[in-house]
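Peer 1: Only the shape, not the letters, is given here:
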């Protein structure tokens, strides 16, 4: 694994580049971009699970930290901006096509959770991406709109005004900071329970995933639809993977919406029985099923 940097506008995006076993720089390899969930980082599921295993299957993989987050540059920090998140994918492709050992006609993309929604949106207009996989893809804009959109926008407006007048930025959190905080809040939905266990305990806690979010930057997310124009522009082969245990984040229904709306002539959806959203992040009995499907899908389409 190599630590690499590529540009998005004026800042560096940090990424982990993995090369297959017995790598030969004189050969041409297919490559897969791996995108992390919202609030996550490249060291978690996108890189350590899916990137690692896809590399074992013979692919060059590039798992990156979103701009403004993790080890990537970009100011202000902790910003969740859909347009920039989508541009990260185009910049990742720009980087891959400069590598002599990457076959520019065999570049694929995989996104997990919110990264899957962003990956779908990017692939619609980035046709150097030849095949797309989403794992428990979530449409972040839809989630924001279902969480009291108008009240949220009013609160964001007040905060932006305060910051314009010199107030300190409001840095909030995506999820409760610990299992104890979750219990105190009375949050019992399976996605919230599992999110806290995944991100805020030794299961997968990482300093590059600090559970910090800039509140005043969320207005763009409220108006974002990850699947907008999928029925017109998303033509590449598509593999959607979801678990059949639904939760508050809605990745089960988002996966079916993407599958149904995509214009792709070649598309498939895998429902992993007994799997919740976070089971498909790192639980081998479920990720192994997803990775077997990825092996056949990318094998046929890259």
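Peer 2: Thanks, I have it. Since the structure is predicted, the reported quantities are computational estimates derived from the model, not experimental observations.
Peer 1: contacts, neighbours, all on C-alpha from now
Peer 2: OK.
Peer 1: Just give the nearest non-adjacent residue to residue 90, would you?
Peer 2: residue 126 (6.6 Å; CA to CA, 6 or more residues apart in numbering).
Peer 1: Tell me the first helix or strand C-terminal of the longest strand along the chain.
Peer 2: For the chain, the longest strand by residue count, based on DSSP state E, is strand 102-112. Note on strand 102-112: by DSSP states H and E, the next helix or strand toward the C-terminus is helix 114-125.
Peer 1: Tell me the gap between the helix or strand following that following helix and the middle of its chain.
Peer 2: Toward the C-terminal end, the helix or strand that comes next after helix 114-125 (DSSP H and E) is strand 131-135. Centroid displacement of strand 131-135 relative to its chain, using CA atoms, centre = their mean, to the nearest Å, is 11 Å.
Peer 1: Okay, buried residues for the longest strand of the chain please.
Peer 2: Using 16 or more other CA atoms under 10 Å as the test for burial, strand 102-112 gives 102-104, 106-112.
Peer 1: ok, so of the residues you listed, who is nearest residue 48?
Peer 2: residue 112 (12.4 Å; CA to CA).
Peer 1: tell me the contacts of the closest one?
Peer 2: 35-37, 45-46, 134-137, 281 (CA atoms under 8 Å, 6 or more residues apart in numbering).
Peer 1: put this beside the first:
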């Protein structure tokens, strides 16, 4: 037990173990049944950052059991090679987190919701389409990683990026060193010197590369040769048919290069959910919604009752 309110656990995934923190409600009673929420971290992040210490902790205080886990190949979870960002496995991770939750005697298996931040928000939406054990979904500044890697992360030349990834994977198969790329510059100052002007890249760097949000497992890294798996993936595929659960989408109104603003409006429009809401945090950006008190409070003021009324 990490503390009286957080339990650190491991459970079996496909061929490795996942690491997770379970955030418990105040006055937790093992003999009672609680609604539960799976909280999924952003790309290059970890369970100790916004998914756990901000949204997970806040939802637990409101009476939910919240599981915040590290993605496979990342953080304290197992899986080799390290730093794979494969959307299909990221979605599968959410299903395994639910598998673990339903074994806990204090979790009501019929009252499970899901929340995710950034890439985790879109992974959560996709997971809900094919795992209807998820009864309620909230996406916080969700980003469709498939779209992002086809666009900005490949300099808008996905075919050339695929060629480079293929060559690198062949080299690695023949014994070359793994090419683990850092998605961000080492500092805001160095990013600006290199000509970076995008608000999302600079604010991500401010979050991940400073004491504000930096954590040992928040590596902001990806294995370049394996990123090809995301190229043909779409977080919102079949949402018009399969995404029927109550859905809340939270976005800031200061758009950046990662595209959460337009992704938010897109899934809000496409989802088959009859019960759906979009919350626009006016005057706030993508990374403000990670940990800045005012926009986070705005998001939680909407998300907490949304979960409570439906779980």
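Peer 2: Perfect, I can see it now. No experiment lies behind these values; they were computed from the predicted model shown.
Peer 1: Quick check: the aligned residue for residue 20 of the first structure in the second structure?
Peer 2: Counting by TM-score structural alignment, residue 20 of the first structure lines up with residue 25 in the second structure.
Peer 1: er, residue 64 of the first structure actually
Peer 2: When the second structure is aligned by TM-score structural alignment, residue 64 of the first structure is paired with residue 69.
Peer 1: need the contact list for its match.
Peer 2: Contacts for residue 69 of the second structure (CA under 8 Å, 6+ apart) come out as 18-21, 39-41, 46-47, 97.
Peer 1: Not counting sequence-adjacent ones, nearest residue to it?
Peer 2: residue 20 (3.9 Å).
Peer 1: how far is whatever helix or strand that neighbour lives in from where the chain is centred?
Peer 2: Element membership for residue 20 of the second structure, per DSSP H and E: strand 17-23. Put simply, strand 17-23 of the second structure sits 14 Å off its chain's centre (CA atoms, centre = their mean).
Peer 1: quick one: it to the first structure mean distance?
Peer 2: Taken against the first structure, strand 17-23 of the second structure registers an average deviation of 0.6 Å after superposition, with mean CA distance after the TM-score superposition for the first structure.
Peer 1: Shouldn't residue 85 of the first structure be within a helix?
Peer 2: Yes: counting by DSSP: H, G, I helix; E, B strand; the rest coil, residue 85 of the first structure is found in a helix.
Peer 1: I'd say it and residue 67 touch.
Peer 2: Yes: using CA atoms under 8 Å, residue 85 of the first structure is in contact with residue 67, at 6.8 Å.
Peer 1: more neighbours, those two?
Peer 2: residue 67 (28 against 23; other CA atoms under 10 Å).
Peer 1: Distance of the more buried one relative to residue 236 of the first structure?
Peer 2: 25 Å (CA to CA, to the nearest Å).
Peer 1: What of residue 211 of the first structure?
Peer 2: Residue 211 of the first structure is 33 Å from residue 236 of the first structure, by CA to CA.
Peer 1: now residue 250 of the first structure
Peer 2: If you go by CA to CA, the gap between residue 250 of the first structure and residue 236 of the first structure works out to 24 Å.
Peer 1: What of residue 299 of the first structure?
Peer 2: According to CA to CA, residue 299 of the first structure stands 15 Å off from residue 236 of the first structure.
Peer 1: Let me know the closest of the contacts of residue 112 of the first structure to residue 265 of the first structure.
Peer 2: Distance to residue 265 of the first structure across the contacts of residue 112 of the first structure (CA to CA) is lowest for residue 134, with 16.4 Å.
Peer 1: Residue 101 of the first structure pairs with which position in the second structure?
Peer 2: Counting by TM-score structural alignment, the partner of residue 101 of the first structure is residue 106.
Peer 1: do the same with residue 296 of the first structure
Peer 2: That one, residue 296 of the first structure, aligns with residue 305 by TM-score structural alignment.
Peer 1: Now its match: which helix or strand?
Peer 2: Here residue 305 of the second structure is assigned to helix 293-310, by DSSP H and E.
Peer 1: how close does that helix sit to the first structure?
Peer 2: Compared with the first structure after fitting, helix 293-310 of the second structure deviates on average by 0.6 Å (mean CA distance after the TM-score superposition for the first structure).
Peer 1: So which residues of the stretch 51-200 of the first structure form strands?
Peer 2: Per DSSP state E, counting those that start in this stretch, the stretch 51-200 of the first structure carries strands over the ranges 60-64, 102-112, 131-135, 171-172.
Peer 1: Tell me the buried residues in the first one?
Peer 2: Buried positions in strand 60-64 of the first structure, judged by neighbour count with 16+ other CA under 10 Å: 60-64.
Peer 1: I'd like those written out as TSV, with distance to residue 246 of the first structure added.
Peer 2: Below are the buried residues of strand 60-64 of the first structure laid out as TSV (distance: CA to CA, whole Å):
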residue	distance to residue 246 of the first structure
60	33
61	30
62	29
63	27
64	28
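Peer 1: gap between residue 219 of the first structure and residue 109 of the first structure?
Peer 2: Taking CA to CA, one finds residue 219 of the first structure at 27 Å from residue 109 of the first structure.
Peer 1: Which parts of the second structure are helices?
Peer 2: 57-61, 87-101, 119-130, 145-150, 158-173, 188-193, 199-208, 228-231, 239-242, 260-270, 288-291, 293-310 (DSSP state H).
Peer 1: most packed of the ones you listed?
Peer 2: Highest mean neighbour count of the helices of the second structure: helix 119-130, a mean of 27 (counted as mean count of other CA atoms under 10 Å).
Peer 1: Okay then, goodbye and thanks.
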